[in-house]
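[1] what follows is a predicted structure for the sequence shown.
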Amino acid sequence: MSGITFDYVEQYIKSLICEESDILREIEEFAHKNLVPIVQRETARFLEVILTIKKPAKILELGTAIGYSSILMSMYANENSKITTIERDINMIEEAKKNIEKYGLTSKIEIKQGDCLEVLKGLKDKYDLIFMDAGKGHYNHFLPECLRLLNKDGIIVADNVLFRGMVANDELVKRRKITIVKRMRSYLDIVSKDKGLITSVIPMGDGIAVTTRRKIIDE
């Protein structure tokens, strides 16, 4: 049990998800074998739905790892979509490049190497969708830059926001994770209370927060 939902609920939801494509299954198996963290299957399916509905042309991803979610998003986004993804670990980048090249997506996915916040500060483009999946204790630091880079009707999808249930329950918090939990609570507090934003927190996978700008209705 992940601490987010009851185990029987998780298992039932997973049973409803069809087998991944050969491309994703191969990368998924590599990740499990080599203990590389990638998005959970429920989260992957959620991204597929959001991308199919939104059809974003420009996507920004924080946290490339081995390219699993970049490739997933490329498959379901706008046909001419471009993805910019940020990763600091050179070993992860090398593996991601192999996967991206192997599946013919080099022209659609660009990896930027470096500290996530520093890279964010140097970006100028606007994005239709931003997927946060890096530096779990720094989402609140990434947010101002992400909002600067987000198109007016863009969406921010943040993964792992309930962090194994610890964010919602003090009894689950492990001492060495206190800082991450406090900062993730801060992130959720900011996006939930900002009157210019509207956020929904979904207890799926390891917790997903979906944020967009609130439409101002003239009185």
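    Great, that's in hand. Numbering: from 1, shown residues only.

[2] alpha carbons only for contacts and neighbour counts from here, please
    Will do.

[3] next secondary structure element downstream of the longest helix seen in the chain?
    Longest helix in the chain, counting residues (DSSP state H): helix 178-193. Toward the C-terminal end, the helix or strand that comes next after helix 178-193 (DSSP states H and E) is strand 197-202.

[4] what packs against that following strand?
    Under the contact criterion of 3 or more C-alpha pairs under 8 Å, 6 or more residues apart in numbering; DSSP states H and E, strand 197-202 touches helix 178-193, strand 208-213.

[5] and the contacts of the longest helix of the chain?
    With C-alpha atoms under 8 Å, 6 or more residues apart in numbering as the contact definition, helix 178-193 has outside contacts at 136-140, 143, 161-163, 166-167, 173, 197-199, 209, 211.

[6] gap between that helix and the chain center?
    For helix 178-193, the gap between its own C-alpha mean and the chain's C-alpha mean amounts to 16 Å (C-alpha atoms, centre = their mean, to the nearest Å).

[7] list the buried ones in that helix?
    180, 181, 183, 184, 185, 186, 187, 188, 191, 192 (16 or more other C-alpha atoms under 10 Å).

[8] any chance of CSV for the residues you listed, columns distance to residue 155?
    Putting these into CSV (distance: C-alpha to C-alpha, whole Å) gives the following:
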residue, distance to residue 155
180, 23
181, 23
183, 21
184, 18
185, 20
186, 19
187, 16
188, 15
191, 12
192, 14
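
[9] ok, second structure coming up, stack it against the first:
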Amino acid sequence: MIKRNEMMDMPVIDEAVRDFLRTSQKQLTGRLKDIQTEANEKRVPVIPHETVAFFNWFLPILQPKIIVEVGTAIGFSGALMLEASHPEAHVTTIERNPDMMIKAKQHFKELDIEDKVTLLEGQAGDLLRTIETDTVDFVFMDSAKAKYYDFFPECFRMLKVGGVLAVDDVLQGGTILEEDKDIPRRRRKIHRKLNDFLSVVLDHPALDATIIPVGDGLLMITKRKDADFDFMLPEATIEETDQKE
């Protein structure tokens, strides 16, 4: 079941400029193009074409081999990242929606990239902790926006120094700038948690960060040195870690 996301209709830049970015930049081809077209027609929330174009420019420069994705959806972004990255790249991707998982598996099979994908089903908060590595080149986080704050410490931990984390949809149609009282009650948790997240990462000495106004705001973070972000973990997770130690 696909939940409607009204932010898809709230561009953070001039609408005519947005449409230009989506139609005038190099288009996809083949089966990946078909998946993108079908998703757009059915209002499945995949990354918009301006973000596709950015990834297709950026990832060949970064040349990541080890990629982690939080939020598989129908597998479109995972497949795109594999196509744009190092020929030996592998994606570990996490999804909690069973319907999305079915579509993702189907698309990975159609694209003949099943051997390059590890698909984990469940809650990202639990599964991220099972990825025992600090050698990840690139992390793409495109999941529950209210959870970005909670997920960040594990994403940061698994990145190698010099690794990059991309976080999607951080501007919330521009509403990120509004007062809490002006945000609809159903979206206030997202609003508060995103603002808390941005207040930590945008000016932290261990990070280089910038927000690119493509899609609904793409936050790019480079890990410059190790740091302790455990204060961002949910309280239950901190207690569990303490007990293990």
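    Looks like it came in fine. These figures come from a predicted structure and were not determined experimentally.

[10] about what we covered before: which of the helices and strands packed on strand 197-202 of the first structure sits closest to residue 107 of the first structure?
    strand 208-213 (27.8 Å; C-alpha to C-alpha).

[11] what about that closest one, how far off from the second structure?
    Following superposition, strand 208-213 of the first structure is found to deviate from the second structure by 0.8 Å on average (mean C-alpha distance after the TM-score superposition for the first structure).

[12] how about residues contacting that strand?
    Contacts of strand 208-213 of the first structure (C-alpha under 8 Å, 6+ apart): 43, 152-162, 188, 191, 196-202.

[13] give me the buried entries from the residues you listed.
    For the contacts of strand 208-213 of the first structure, a neighbour count by 16+ other C-alpha under 10 Å gives the buried set as 43, 154-162, 188, 191, 199, 201.

[14] next step: those restricted to helices.
    Within those, membership in helices is found for 43, 188, 191, as judged by DSSP H.

[15] residue in the second structure paired with the first one?
    The alignment partner of residue 43 of the first structure in the second structure, by TM-score structural alignment, is residue 51.

[16] residue 86 of the second structure reaches residue 61, doesn't it?
    No: checked against C-alpha atoms under 8 Å, the pair residue 86 of the second structure and residue 61 is beyond contact range at 9.4 Å.

[17] who touches both of these two?
    Contacts common to residue 86 of the second structure and residue 61, judged by C-alpha under 8 Å, 6+ apart, are absent.

[18] who has more neighbours, those two?
    Of the pair residue 86 of the second structure and residue 61, residue 86 is the one with more neighbours under other C-alpha atoms under 10 Å, namely 17 against 12.

[19] what residue in the first structure is paired with the more buried one?
    Taking TM-score structural alignment, residue 86 of the second structure has residue 78 as its aligned residue in the first structure.

[20] who's in contact with its match?
    51, 55, 56, 57.

[21] contacting residues for the second one?
    Contact analysis of residue 55 of the first structure by C-alpha under 8 Å, 6+ apart lists 76, 77, 78.

[22] how near is the second one to residue 85 of the first structure?
    Applying C-alpha to C-alpha, to the nearest Å, the value for residue 77 of the first structure to residue 85 of the first structure is 15 Å.

[23] same question for the first one.
    In this view, residue 76 of the first structure and residue 85 of the first structure are 16 Å apart by C-alpha to C-alpha.

[24] between those two, which is the more surrounded one?
    residue 85 (23 against 19).

[25] quick one: which helix or strand includes the more buried one?
    With DSSP H and E as criterion, residue 85 of the first structure is part of strand 82-87.

[26] in the first structure, point out the residues matching the longest strand anywhere in the second structure.
    Longest strand of the second structure, by residue count under DSSP state E: strand 159-167. With the alignment judged by TM-score structural alignment, the segment of the first structure matched to strand 159-167 of the second structure spans residues 150-158.

[27] how far off centre is that stretch?
    The chain centroid and the centroid of stretch 150-158 of the first structure are separated by 12 Å under C-alpha atoms, centre = their mean.
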